[in-house]
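In: sequence and predicted structure below; questions after.
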Amino acid sequence: MRATPAPSHTASLFRVPALIRQLRSVLLAACCAMSASASAQPAVDPEGFSGWTDKPGWYHTRDMIVAAHPLATAAGQQILQDGGSAIDAAIAAQLVLALVEPQSSGLGGGGFLLHAHGASVQAYDGRETAPAAATPALFQETSGQPMRFFAAVVGGRSVGVPGLLRMLEQAHREHGRLPWKTLFQPAIRLAEQGFPVGQRLATLLRQERYLADDPEARAYFFSPDGTPRAAGTVLRNPALAHTLRAIAAGGADVFYTGNIARDIVRKVRNHPRNPGMLSTEDMARYQAVRRMPICAPYRQWRVCGMPPPSSGGLAIAQILGMLEALPPEWQIDRYPPQREVGRLVPDPMAVHLISEAERLAYADRARYVGDPARTAPPGGTWSSLIAPDYLKQRATAITERSMGQAMAGMPDGTPPVPAGLPDDSLELPSTTHLVVVDQYGNSVSMTTSIENQFGARLMVRGFLLNNQLTDFAFSATQNGRPVANRVEGGKRPRSSMAPTLVFERDSNRLVLALGSPGGSAIIPYVVKTLVGTLDWGLDLQSAIALPNFGSRNGPTELEADRFPADLQEALRMRGHTLRIAQLVSGVHGIARTTQGDEVRWFGAADPRREGIAAGNDMSSASVPSSR
């Protein structure tokens, strides 16, 4: 049984508006800084670049949260201060993100969550599902050719059953301390009282081509003259406040049945150009799934991530395992970044080795990974893809020169795979990530998404609907073989979301909690940060700020304006074809540090986005609520 918190705890939530007022000035200052640095940048793909703001990193001794927006961080911090658990704080922060970062996540999307109590890890799958009526031809023209991406995205066709609320409710039922309805109050107040539009949202609205076609979205995100809401504009969302009040009172069932579900289905099925197949039955039958995490050793650590239908945990375990299996002269800790003109730049050999390992992992990802309810793992178990002998054999494909494009491997029990068996799944980077540690020994790493920037561009009751079905492969077969990630009714699309928890193998103590948005580039973003901290000894903030790089089994991608010409030439000499891109990660993380006998949590936020960390110290502890 959960005891109701003392009235003083509930009342303290009414201090959130004061925190909001304090943070408005911080947020607007950050907006200006990001705007200034963004002005010199070229046009970008969604979810695009909106500036760079150096972050210092933050220390606290009792608990900590890092989220993608200052107001979301403030909400989570208040919940922690009032005795809430890591899950409680994550829920409160996520609900605020649904309001202030609507292009990235929200009630109309889904996500993946890792929860740990000590070193015991649980994985929660809130991935969207395809309507029961969906077929492999969902994103094909009548000629059988794949649809153009945005022809598929915009409208009802791409909308899957949202999974976020079922996932959060299940995690709260098992690990929450404060009442469910209490966690909704910060977001409800912000939706009613208003919040200042951040620079990132304002920038993405200026880039957006499709959102204004939806009447509800146009009225909310654009002024009557059609111009997008500017940074600093105070925006209110009474429709979302009403929706949140209903769910706070009645639980997730209110969302998945009744009027909200009917309104979602009506919007999807009645789109004038691109209707979808979603039904009220699809909504009512949705269930989140608790799964076994993917945990694998890496040197003196244990690295845990999400299992399928996310490819994140498997791919990261494969990449790290292959790096560890390389010969002594190629061990990645021998190639730390070098300081050039006041900033750290990766060593070209490190970029080469990591990119080659990523090519191999992405080849396996494309061939083998899909919804585990529909796609059998090679050899009958996902562990076949991270078995030490298999990774050692895969690592022998890494040589002095780039392989260009890798082919899938052959884990035990699988037949030979012909070269050139990719799929044409597209996964774009409109996503968010948050991490929390609490005073009770719990930690959370959670990535949530609506897929593309502003999702399907459909707004219902104050929130946007996802376009996650376009994470499926548009083609059902390649080279005569079924694609693992093909569309099927009721199926969950593959993802790259990679919430990650790292533990010391000897002590089982948490070392790191991290993750990132970024679509299919999430995996390289997280790998770079893990290697930066675990192998190169960087503090977490410095590792996040390192220039992004990697390969998704295509060109070697380098973050624009952050790699000197001589490094690029060194990679070309090794056979790399380069693609220079913005690579807008949003890595947020918490690291365990010590000062004498005192444990201190160090929070870090990506300078490429608006996130910050906040927490409470032992001296500010309130009396925790009991269970």
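Out: Structure's in. What do you need?
In: contacts, neighbours, all on C-alpha from now
Out: Will do.
In: doesn't residue 601 fall inside a strand?
Out: Yes - the assignment for residue 601 (DSSP: H, G, I helix; E, B strand; the rest coil) places it in a strand.
In: before we go on, here's another structure to hold up against the first:
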Amino acid sequence: MLQRFLLGLAAPLALSACASVPAPPSASSPSLYDTGMVSAADPRAAEAGAEILRKGGSATDAAIATMLALTVVEPQSSGIGGGGFYVRGGADGAIETIDGRETAPAAATPRRFLGADGKPLPFRTAVIGGRSVGVPGNLALAAKAHAEHGKLAWAALFAPAIRLARDGWVLSQRGHDFLQRQPDTGAHDAAGKALFYDAAGVALPAGARVRNPALARTLETIARQGAGAFYQGPLGREIAGKVAAETPDDGRMSAADIAGYAAKERPPVCGVYRAYRICGMGPPSSGATTVLAILIQLEPFDMAALGPDSPVAWHLFAESQRLAYADRDLYLADPDFVPVPVQSLIDPEYLHARGRLIAPDRTLPQALPGRRDLARAPGFGPPENGTSHFVVVDRAGEAVSYTSTIESAFGSGIMAGGFYLNNELTDFSFVPEQNGAAVANGVWGGKRPRSSMAPTLVYGPDGKLVLVVGAAGGATIPVQVARALIGFIDWRLPIADALALPVLYSPGDTVTIEQGSKLEALIPALAKLGHAAIRKAELPLKTNAIAVKGRALDGAADPRSEGRAISQ
């Protein structure tokens, strides 16, 4: 009944503010840039995308090849067992977005993550096994994007990943660390244990060569037969069977759930910050609305004059996050199931009014949502983790920002066809209602969980592309992207320096300072400004970007990661 009621409320939404800013002129020549470029979280994946660019592939082709290679070399974070969001900008400035977010099995109910006592399950209990697995969307997304914007044959995009899986790849230090920290998921499945751990159950050391013939066979099949081999073939039935067998209750996955999955085109969400047009992914992602809220709320303040060493600048950034995340937690969810007031949430007048709540010399006593036009409650959900991001720009001017994820390290721990299956359903709120009000991000059959992923394109005041950016790192993603944009736009930093900026994360009343960063020295000043709860912690930070400088591309990867930017 609740679902039908919420669906009845849903109305078409004008999600894009793009029409308010003129699009850049069409390219006058076949080549806008001297070379194409890929930036990804693993150099082998970046090289896979660059290889496709060298063969004449489009940015879309290269992005797909990068995603497939990450399935092999970064199994803890992303791949074909998960989903993602794709944001594409054409040479003419037109923006398209595709939602490849995972869906809950049709039989799932709002009580999926509640125990027999009605209380939320412990996070790791919810993660491991079939209860957390959503129907993977990455291959459906890839097929849809390729059909619209691919230049090379579908099978050609799989060649680099197949080669890595078949011939072997060297386990990185980061990969080893994940295996060592998360054996409950990394070695949960016998296939994963055999692939990544020795006979004594010890994680393979960094430098070990890993061959994954099962994944090579899976990729070869999908390369020959298309994405349908994943969704309608034996592999789809295997996935459904393994997930159902490890789902103790509430809505076991079926082969029909897999076969019925569809990636969806969504309207882009765009806004203007200091004359720069910033476009990203709309619901079920909260990325674009949260990034825009953080930025536009800060427009009344002279962030450029304050600079990156000012405690006041970081205080303002913290306060803007608190307000943006209050709206995010209350309103953002799958728009096919609940009405999401996107246009209202990114309205400049609304956000400037929110910004006037921020004071440079004190903190807000409490950061509350700003709109009360829908009766709902904020939900409870554990913090998001994992994910991978990559960006591509080709010589013809096509730009792709693509975030791919299986959620936590090694997802649910279940493997099929040589890859890990996601635990994305733990991105739903574990509590479906509070005080009689529905939680927007509660579980429903067929619904897509809210995401923080924020693949982003930025256009300058002249309408031309200036930056392609995105991040991995769970709920910190919008903050990482907003920080990079402030560094790039306000502080005029080269993109590598903008990505190297420290991160301050404050979605609630606690300010988390990136451990070991220069922000630690600002803690006393932030405390004097009223931030009572400040802690230092390691944060899951991993940003990738490409900046445009005339005909040249300037790629960068987060210095905290193993990522790299590679030209074609």
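Out: Arrived safely. These figures come from a predicted structure and were not determined experimentally.
In: for structure 1, longest strand please?
Out: Secondary structure assigned by DSSP state E gives strand 442-451 as the longest strand of structure 1.
In: and the helix or strand just after it, how far from the chain's centre?
Out: Reading on from strand 442-451 of structure 1 to the C-terminus, the next helix or strand found by DSSP states H and E is strand 459-460. Centroid separation for strand 459-460 of structure 1 versus its chain: 22 Å, with CA atoms, centre = their mean, to the nearest Å.
In: show me where the stretch 51-200 of structure 1 has helices.
Out: Remark: helices assigned in the stretch 51-200 of structure 1 by DSSP state H, counting those that start in this stretch are 70-81, 86-100, 149-153, 164-175, 185-193, 199-207.
In: right, and those helices - which one's nearest residue 234 of structure 1?
Out: For the helices of the stretch 51-200 of structure 1, the distance to residue 234 of structure 1 is smallest for helix 185-193, at 8.9 Å, taking CA to CA.
In: next, the angle helix 70-81 makes with that closest one.
Out: Helix 185-193 of structure 1 and helix 70-81 are oriented at 140 degrees to each other (axes from the mean of the first three to the mean of the last three CA atoms, to 10 degrees).
In: which part of structure 2 matches helix 185-193 of structure 1?
Out: Aligning helix 185-193 of structure 1 against structure 2 (TM-score structural alignment) gives residues 159-167.
In: now render the helices of the stretch 51-200 of structure 1 as a markdown table, adding distance to residue 294 of structure 1.
Out: Listed next are the helices of the stretch 51-200 of structure 1 as a markdown table, based on distance: least, CA to CA, whole Å:
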| stretch | distance to residue 294 of structure 1 |
| --- | --- |
| helix 70-81 | 27 |
| helix 86-100 | 20 |
| helix 149-153 | 31 |
| helix 164-175 | 18 |
| helix 185-193 | 33 |
| helix 199-207 | 33 |
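In: residues of stretch 567-579 of structure 1 that come out buried?
Out: Across stretch 567-579 of structure 1, burial judged by 16 or more other CA atoms under 10 Å covers 567-568, 571, 574, 576, 578-579.
In: just curious, which of those is nearest to residue 21 of structure 1?
Out: Among the buried residues of stretch 567-579 of structure 1, residue 579 lies closest to residue 21 of structure 1 (CA to CA), at 42.4 Å.
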